[in-house]
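K.L.:
everything below, folded, please.
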Amino acid sequence: MMLVGNLFIGIAVSLLRLSNFGTDPCSTMNLGLSGFLHVSFGIYQLLFNLILLIIVFIFVRHTIGMGTIVNMVGIGFFSDFFLYGYYKLFGSTPLFMTRSIFLVIAILFVAMGVALYMTSDLGIAPYDALPLIIQKLSHDKIPFALARMITDVLAVALGFSFGAVVGVATVIIAFGTGPLVQYFRKHLAEALLQMK
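P.N.:
Okay, here's the model as predicted:
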């Protein structure tokens, strides 16, 4: 579940990049900064996650597991590989209709991927642990939901200021995937865990 979930997230990030309608807040920030620094998305994301991992280790080390490593190493490189393969096969930017289909598939894959990898309880991505750190440092004065909103808004603002595309996908993923993730957790991830 953890591996398939992260694979779905990697495909989703690739499709979001191809759709050009924006990406999730963390990818928006990383795409903006990697583009500014002229470094591949995969390499930048790995370096950024290594720095975050040190902070996570200090404050909420219980959130680190095999899923943390797979997420922080795999997503960026898989996304770069998928994009490279797409442009090698098809050569051109997809048409608006194709981009719209990619957007819908990406949103479903993000929700399924997050549901699978988080329900497996094998660790979370360093970025996903940041709200827990904020909550802990504030002594629960800042609840998790508000802390997550703060990190997402800052990530989008930073990415946008460095030239990343912010669009409808960014808004949908930041505010609208919660119910979908919950649906897939209940009807897919938890159902898989209960299977013998």
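
K.L.:
CA only for contacts and neighbour counts going forward, please
P.N.:
Fine.

K.L.:
how many residues are close by H187?
P.N.:
Look at H187: counted by other CA atoms under 10 Å, it has 12 neighbours.

K.L.:
can you check the one 5 residues further on too?
P.N.:
For L192, the count of nearby residues is 15 (other CA under 10 Å).

K.L.:
what about it, distance to F184?
P.N.:
11 Å (CA to CA, to the nearest Å).

K.L.:
likewise for T28?
P.N.:
24 Å.

K.L.:
higher neighbour count, those two?
P.N.:
Counted by other CA under 10 Å, T28 and F184 do not tie: T28 has more neighbours, with 28 against 20.

K.L.:
check which helix or strand the more buried one maps to.
P.N.:
Under the criterion of DSSP states H and E, T28 resides in helix 25-37.

K.L.:
list the buried residues for that helix?
P.N.:
25-35 (16 or more other CA atoms under 10 Å).

K.L.:
the chain: helices as residue ranges?
P.N.:
2-19, 25-37, 41-60, 66-90, 96-119, 126-137, 144-161, 168-184, 190-194 (DSSP state H).

K.L.:
show me what the fourth one is packed up against.
P.N.:
Going back to what we said before, that points to helix 66-90. Packed against helix 66-90 by the contact rule (3 or more CA pairs under 8 Å, 6 or more residues apart in numbering; DSSP states H and E) you find helix 2-19, helix 41-60.

K.L.:
let's see this one next, to set against the first:
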Amino acid sequence: MLLRSVLLPITATSRRDLVERIVQLVLGLFLYGVALGLMVRGGIGVSPWDVLALGVSGRTGIGYGVVTNLVALVVLLLWIPLRQRVGLGTVLNALLIGPSADLTLALVPAPSSIWVGAPMFVAGLLLLAFATGLYISADFGPGPRDGLMTGLVRRTGWRVWIVRTLIEGTVLVVGFLLGGPVGVGTVLFAFGVGPLIGWFLPWMTRVRTTRSRRPSPASSR
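P.N.:
Down below sits the predicted model:
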């Protein structure tokens, strides 16, 4: 009974639908980490949450990917008083993105100039929006940060944009004070990520809905 009140139920139209959605979820989270690694390597600034992660990493000597995971776990603890329900996507989000980002940083060298770094950041931003649409449309629950936002909106009754701005602004200020990098990329992320996700997410959702309506091999015999 307790688990039911904490965990989101996993529903699927068929076993095939479930497997395809899990693959979509894992792929989306992996690509999300790759996107973060590319934006960090770009060297022109990062998202507010990554300003915080890199600030903590610089102060403690702990790797960026590990800090990203630790921040996600701390955010999940904030879900408890908000009574947010955890899904499979929530847990995997907190566990997979950090290692994927670290792997990308290990494989992708630092750019030789801003003329290489800036396009690398833009590629990471586009990939992040695509990956976000991919894992959200898999429908296994929100990520830790998104769940914090929706939980606060539900508890306070404030508008989404107000809560989102307060969260991102607080994280950005704390990260900056810790020495995290703030630059042009931070501004590009702030103004670009929303519209890009707004384009990718409906498209991904339509694709998944169409795919889930396909008759299974057993039913087509």
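
K.L.:
now the TM-score, please.
P.N.:
After superposition, the two chains reach a TM-score (TM-score structural alignment, normalised by the length of the first structure) of 0.88; 189 aligned residues with a CA RMSD of 1.7 Å.

K.L.:
right, so the helices and strands packed on helix 66-90 of the first structure: which one is the most enclosed?
P.N.:
helix 2-19 (a mean of 24; mean count of other CA atoms under 10 Å).

K.L.:
that helix vs the second structure, mean deviation?
P.N.:
Here the mean offset of helix 2-19 of the first structure against the second structure after fitting is 1.0 Å, by mean CA distance after the TM-score superposition for the first structure.

K.L.:
corresponding residues in the second structure for that helix?
P.N.:
Aligned using TM-score structural alignment, helix 2-19 of the first structure spans residues 25-42 in the second structure.

K.L.:
likewise stretch 38-47 of the first structure?
P.N.:
Using TM-score structural alignment, stretch 38-47 of the first structure pairs with 61-70 in the second structure.

K.L.:
show residues contacting that stretch.
P.N.:
By CA atoms under 8 Å, 6 or more residues apart in numbering, the residues outside stretch 61-70 of the second structure that reach it are 50, 53-54, 56-57, 94-102.

K.L.:
what residue of the second structure takes the place of S161 of the first structure?
P.N.:
Match for S161 of the first structure (TM-score structural alignment): L177.

K.L.:
residues in contact with its match?
P.N.:
Applying CA under 8 Å, 6+ apart, we find L177 of the second structure in contact with G55.

K.L.:
tally of neighbours for the closest residue in space to G183 of the second structure that isn't next to it in sequence?
P.N.:
Spatial nearest neighbour of G183 of the second structure, chain neighbours left out: G45 (4.1 Å); criterion: CA to CA, 6 or more residues apart in numbering. Residues lying near G45 of the second structure (other CA under 10 Å) number 23.

K.L.:
ok, now A155 of the first structure?
P.N.:
Using other CA under 10 Å: A155 of the first structure sits among 20 other residues.

K.L.:
separation between it and E190 of the first structure?
P.N.:
Per CA to CA, A155 of the first structure is found 30 Å from E190 of the first structure.

K.L.:
I64 of the first structure against D128, yeah?
P.N.:
No - using CA atoms under 8 Å, I64 of the first structure makes no contact with D128, being 10.8 Å away.

K.L.:
Y86 of the first structure maps to what in the second structure?
P.N.:
Here Y86 of the first structure is matched to V108 in the second structure, going by TM-score structural alignment.

K.L.:
could you measure from that match over to F130 of the second structure?
P.N.:
V108 of the second structure sits at a distance of 20 Å from F130 of the second structure (criterion: CA to CA).

K.L.:
again with R145 of the second structure
P.N.:
Distance from R145 of the second structure to F130 of the second structure, by CA to CA: 18 Å.

K.L.:
V71 of the second structure now?
P.N.:
V71 of the second structure sits 23 Å away from F130 of the second structure, going by CA to CA.

K.L.:
now D139 of the second structure
P.N.:
15 Å.

K.L.:
more neighbours: these two, which one.
P.N.:
The residue with more neighbours, out of D139 of the second structure and F130 and counting by other CA under 10 Å, is F130; that gives 23 against 20.

K.L.:
tell me the residue in the first structure aligned with the more buried one.
P.N.:
Using TM-score structural alignment, the partner of F130 of the second structure in the first structure is M112.

K.L.:
what residues are up against its match?
P.N.:
Taking CA under 8 Å, 6+ apart as the test, what M112 of the first structure contacts is 5, 8, 180-181, 184-185.
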